[in-house]
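Participant: Only the shape, not the letters, is given here:
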């Protein structure tokens, strides 16, 4: 599932400058994220600690030794009844798209979130008209379950979001 010459692994603090740079590109130049201000490296460190501290995966994709993408699963909502549901975030450096890295990241994220005991994954995808993110999620078994119309406003335009969902694989049963 991981393209030749690439690797998907757990994120480390040393990766966060690259993660911050990748995300900042999308914040500044696109509407695929509704963030309007890039996170600082310190804010990424806090998020990494929160995500991994709750037993959820935060992954990076490497190509030729450089971090070119990241993905993480975070709680869907704060209310306790939602504790088995997570939301995914997947971002690739613009020059790394179209190489199968998004599929590798999201596929690994789905598997690891399932192993972490979560049952459902939600994707909230900005409907920008280009469709790559929704297509990625559909390839990995997500189904569209809703649309929120004109819920985001960024760079002078109103943006819908698609809600996609999939069940996560159950953790392997204890062999004993």
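Facilitator: All right, it came through fine. The model shown is predicted, which means the values in this text are computed figures rather than measured ones.
Participant: make it CA atoms for all contacts and neighbour counts henceforth
Facilitator: Will do.
Participant: Just confirm residue 152 is within a strand.
Facilitator: Yes. The assignment for residue 152 by DSSP: H, G, I helix; E, B strand; the rest coil puts it in a strand.
Participant: so how far is residue 42 from it?
Facilitator: 26 Å (Cα to Cα, to the nearest Å).
Participant: who has more neighbours, the two?
Facilitator: Taking neighbours as other Cα atoms under 10 Å, residue 152 and residue 42 compare with residue 152 leading, 16 against 13.
Participant: ok, for that one, nearest residue in space, not its chain neighbours?
Facilitator: Nearest residue to residue 152 in three dimensions, chain neighbours excluded: residue 159, at 5.0 Å (Cα to Cα, 6 or more residues apart in numbering).
Participant: let's bring in a second model and compare:
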């Protein structure tokens, strides 16, 4: 029997679980190039900044627990990039390969389109993140390039894979 995944907007009460999920990713993974996990106060400040900027931030619940989260944030801060967002998706280690990432990213794409954004960029830490690359490809992202050996973490050099997806009319019409 498969469990039901609920996708909903983030709340301040989710930050403890989100902080733990991110801490695991920072400590053991290569999806983030941060070297030290931020504390809950910092993670909540980041959440508030995204929400105040009009960016979507979602959580997935599985069996009554936060199983993952996703948000879109500014790709770059200069004004010409204001219609382009970068996505971030993090899944609790116990919830991998259960469809949580796919549901979160699909929901994030829909919210970003509804918010008037036109392009979504995936900046995937490490070319060895084949699951993340496959997830993005399955939801319409195309490869846009790879920066090789630009980050150093866990005793090795890491690539960054860039993928891109048009949102709504993309570049077909003015914003």
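Facilitator: Cool, got the structure. Note that the structure is predicted; figures quoted are calculated from it, not measured.
Participant: circling back to that earlier point, the residue nearest to residue 152 of the first structure: what's it in contact with?
Facilitator: Listed by Cα atoms under 8 Å, 6 or more residues apart in numbering, the contact set of residue 159 of the first structure reads 31, 126, 127, 128, 149, 150, 151, 152, 153.
Participant: any chance you could map the strands in the first structure?
Facilitator: 6-10, 58-63, 66-75, 85-92, 120-127, 143-154, 157-167 (DSSP state E).
Participant: Counting by contacts, list what the second one packs against.
Facilitator: With contacts defined as 3 or more Cα pairs under 8 Å, 6 or more residues apart in numbering; DSSP states H and E, the secondary structure elements packing on strand 58-63 of the first structure are strand 6-10, helix 41-53, strand 66-75, helix 101-115.
Participant: Recalculate using a threshold of 7 Å.
Facilitator: Applying 3 or more Cα pairs under 7 Å, 6 or more residues apart in numbering; DSSP states H and E, one finds that strand 58-63 of the first structure contacts strand 6-10, helix 41-53, strand 66-75.
Participant: quick revisit: return the member of the contacts of residue 159 of the first structure nearest to residue 167 of the first structure.
Facilitator: Lowest distance from residue 167 of the first structure to these (Cα to Cα) belongs to residue 126, with 20.9 Å.
Participant: what sits against the residue nearest the centre of the second structure?
Facilitator: Compute the mean C-alpha point of the second structure, and by Cα atoms, centre = their mean the closest residue is residue 88, 1.2 Å away. By Cα atoms under 7 Å, 6 or more residues apart in numbering, the contact set of residue 88 of the second structure is 70, 71, 72.
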